[in-house]
Structures are given as C-alpha cells and as structure tokens.
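# Let's see this in three dimensions:
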Amino acid sequence: MRHVIFDTETTGFEPREGHRLVEIGAVEMKHGGLTGRTFHVYVNPERDMPDGAYQVHKLSAEFLSDKPVFADPSVGQAFVEFVDDAVLIAHNASFDMNFIQFELEKAGLPKLDNEVVDTLKIAKRRFPGSPASLDALCNRFGIDLTAREKDGHGALLDSRLLAEVYIELTGGAQAGLAFEGANAAFGGQRIIVPPNPVRAAPRKALLTDAEKKAHETFIAEMENPLWRRVLN
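Take a look at the predicted model:
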C-alpha cells in the first residue's frame, strides 16, 4: 500500500476569493514506513502576500516572484505524477484538497480522484475534546518539534511531522520496517525499526483529567455504547 502525506501553504483560506498555493511538500510511505522519496516546490502565486499568511509561513511575494507558477510542468503535473494512485493523507485535508483541485482545474489538468485520509478527523475521533492541531499531536506523541519551532511552518517539514503523527494515530510503526532511502531525506541516518520492539517501561498515561472528563461526556451522549455494556 502506497501513501503520500502532503501539506500546502497558501496566501489565504479560499481559492475562489483569489487566494493561491505558494508551497507544496509531500513524503512517500509504503507498507507503513517512509521511503525517503519526497516532493517539494515553491509556487509563484502571481499576487501579493497578505501579512497574516506571511506571519505563518514567512514566504514573501518577493521570494516567490521567480518561482514557477502552478501551471508549469515542474509544479502541477509533477505533483500529479508523484502522487500517482497513492492514498493521500493530510491534516484538515479538505483545505489542502480544495486548493490542489482548484489549481489543477485552473491549469487545465485533471483533478485528483485518489482516496483521501484526514488525520484531523482521526485525531478528533481518538481524542474527543482535546486539541488536535499538528503541534498538539506532536506534543502528545513526543515527536520533536525543534525544527518547526526554529524555522516555522514549511510544507515539507510539516509533511514529515504529519507522517510520524499518522503512524502513531494508526497504531505505531510496524516492526522490522526499513526506511528505504532515508540517507538522502533524513540527514544521512538510516532508520530501522527493530523487530518486536519492547518498551523499557510502560508508557505513562497521556490523558489529562480534563480529557478524561471530555471523554466521559462524549460517551454519555451516545446511545447504549457497547463498552459500557461490556464493563457493566
């Protein structure tokens, strides 16, 4: 099974109001492990950069002015070819897909019809009432945010972080998976998950009292939840 975890940066929230993509980042995952293959491109939005958007990703109109437009084969078509038939994974996927599909249509390219997984929805189901931003999930799972805290948002960095979050959300890294090609993509370190990993000590509970209370409220609003019948 092949997955592509991706993220975008934009000039705003709605492409039909004149906002455009300015960055796309993506990483490839096969059989539950990152392969090291990545896609990354800056995009000339052919417009100004609102200050609010600049404060998030620090990409200025001047910096982007000599970058290719989405219709250039190195951007839109290249992203479509990288994605191919993979399952797409994004955080708040409707936002990213809205921009991708709009830009594809504007460039005269076929829209994507891939299966799409939204990690935001998964996180909200798993942790009802808790913060579900990428930062919050990284903190929950103990994923290092040093680079993000230093350099801010970036589509490729956020895709890599989201890949780690997705692995945790779906049960953790599978034993024995080698992260092929990691030398090039992850600073020369080859990452291998040892077979049958065993924790040195039980992992401490991550739920706060507020989260436990929110979960109890969530259960109370359900009609005859199965686990209540089992526990009682």
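
# switch to C-alpha atoms for all contacts and neighbour counts from now on
Fine.

# quick one, strands of this structure?
For the chain, the strands defined by DSSP state E cover 2-10, 21-30, 33-42, 87-90, 116-118.

# what's the angle between the second one and strand 33-42?
Just to be clear, that refers to strand 21-30. Strand 21-30 and strand 33-42 are oriented at 160 degrees to each other (axes from the mean of the first three to the mean of the last three Cα atoms, to 10 degrees).

# cool, and the first one?
Angular relation of strand 2-10 and strand 33-42 on a 0 to 180 degree scale: 30 degrees, by the same axes, to 10 degrees.

# now for strand 2-10, which elements pack on it?
strand 21-30, strand 87-90, helix 155-169 (3 or more Cα pairs under 8 Å, 6 or more residues apart in numbering; DSSP states H and E).

# can you give me how far it is from the chain middle?
The chain centre lies 6 Å from the centre of strand 2-10; the measure is Cα atoms, centre = their mean, to the nearest Å.

# With stretch 125-138 instead?
Stretch 125-138 sits 13 Å away from the centroid of its parent chain (Cα atoms, centre = their mean).

# ok, now stretch 42-52?
Chain-centre distance of stretch 42-52: 22 Å, with Cα atoms, centre = their mean.

# before we go on, could you also do this sequence so I can check it against the first one:
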Amino acid sequence: MPTCSRLIALDTETTGLYPQCGDRLISIGCVEILTNGEPGASYHQLINPQRPVSVGAQRVHGYSWEMLKSQPRFADIAGDFLNFIEGATLVIHNARFDIGFLNAELATVNRGCMADYCEGVIDTLMLARQKRPGKAASLDALCKAFKIDASGRTLHGALIDSMLLVQVYNLLTKLP
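Below you'll find the predicted structure:
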C-alpha cells in the first residue's frame, strides 16, 4: 500500500461510459483523508460537458444537460482541480474508469495526464476484491457490508460517493 502525507478520495460522474467515444465528465468530487482517517478539505465541481447526457447516465446520477449547460467547462476548472489533488495519492473506486475520463479531459486542454500530478492511485475496487475474495465489491455492497450509512445517497454523486469512499477505504485498510 503506498504511503504518503496526503490521501484524497475521488469520484466522478459522466455523460456516459466511454471517453474514447466522446463521453465527458460532468462532476468531480474529492475529499481529503486526514491522517486520523477523518474527512478533511473537499473539492466539488459540476462541469458543462458540452454535449447531452445519455439517458442511462442520467438515471444513475440525475444530471441532465439542462442542469449542466450553465456550469463551467473542464478547461475553466482544470487548474483548481489539479491544485487540489497535486502531490496526493488518490483513493478511487474503480480507478480505471475515473482515471480514463480524467486523462481524456486533461488531453483536451493539453495538461498531460493524472500521473503528472499525483503520487499514485489506490483502487478500492481491487483492494476490496483482494481483501474480500468472492464477495460483492461495488461501493453500495461495501457500504452495506461495513454498515456505513448511505441513506443520504439516493443517486450517485461525486462528492457523496467520495465521502462514502473515505469510510470504505478506512475499513478496508483495517482488514487483514
């Protein structure tokens, strides 16, 4: 497990599933994990994806094009986001998905890739599969297994999912 002075739980929401097909970020949520395991500073931003949101994605997170079109574009928020996460190790559930979208967005604004800004990534999906082999490993399943109150989460949301991920990460890292 990487060690560093700073851990940040991160989640994103998107217009669909495939950045290589033009799907875009619509929300980024980050929560610092303090050395005592408590949540610290947070960063949350809705983003104008400059394209419609797929019906399937809208069912997951509830965001429509109408709700997002007045938000800033990724180019407008990239600097603030990168400043928040710079030098941290990111804790992400299903990191391949989120990092894929973040790297695609960074490429559109010629800002390199996530590896240029972060010390590393801890994928809690992979960690859960290692520590709990054969058991469900979705964020919902882990919240249920660890008795984490997710009642405030009626739909997926980048910030609330990051807050839940702080708790999931703390409990996963305590397992043998």
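
# Same list (the helices and strands packed on strand 2-10 of structure 1) but as a markdown table, adding distance to V41 of structure 1.
Converted to a markdown table, the helices and strands packed on strand 2-10 of structure 1 look like this (distance: least, Cα to Cα, whole Å):
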| stretch | distance to V41 of structure 1 |
| --- | --- |
| strand 21-30 | 6 |
| strand 87-90 | 17 |
| helix 155-169 | 9 |
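
# now these in a markdown table, with mean neighbour count?
Below are those laid out as a markdown table (neighbours: other Cα atoms under 10 Å):
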| stretch | mean neighbour count |
| --- | --- |
| strand 21-30 | 24 |
| strand 87-90 | 22 |
| helix 155-169 | 22 |
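
# To T217 of structure 1, which of these lies closest?
When these are compared by Cα to Cα, helix 155-169 sits nearest T217 of structure 1, at 22.0 Å.

# Next, the mean deviation of the closest one compared to structure 2.
With the two structures superposed, helix 155-169 of structure 1 lies on average 0.2 Å from its match in structure 2, counting by mean Cα distance after the TM-score superposition for structure 1.

# what does that helix correspond to over in structure 2?
Helix 155-169 of structure 1 corresponds to residues 158-172 of structure 2 when matched by TM-score structural alignment.

# quick one: what's aligned to K121 of structure 1 in structure 2?
Per TM-score structural alignment, K121 of structure 1 is aligned with M126.

# Can you tell me the number of residues neighbouring the residue nearest to its match when sequence neighbours are not counted?
Ranked by Cα to Cα, 6 or more residues apart in numbering and with sequence neighbours excluded, the top spatial neighbour of M126 of structure 2 is N94, at 7.5 Å. Neighbour count of N94 of structure 2, defined by other Cα atoms under 10 Å: 18.

# Would you mind measuring from the counterpart of N94 of structure 2 in structure 1 to F63 of structure 1?
Taking TM-score structural alignment, N94 of structure 2 has N92 as its aligned residue in structure 1. For N92 of structure 1, the distance to F63 of structure 1 equals 27 Å [Cα to Cα, to the nearest Å].

# what do you get for G25 of structure 1?
Between G25 of structure 1 and F63 of structure 1 the distance is 17 Å, computed by Cα to Cα.

# cool, K150 of structure 1 as well?
For K150 of structure 1, the distance to F63 of structure 1 equals 19 Å [Cα to Cα].

# When the two are compared, which one has more neighbours?
A direct count of neighbours by other Cα under 10 Å for K150 of structure 1 and F63 places F63 higher, at 11 against 8.

# Per the alignment, name the residue of structure 2 opposite the more buried one.
Per TM-score structural alignment, F63 of structure 1 is aligned with M67.
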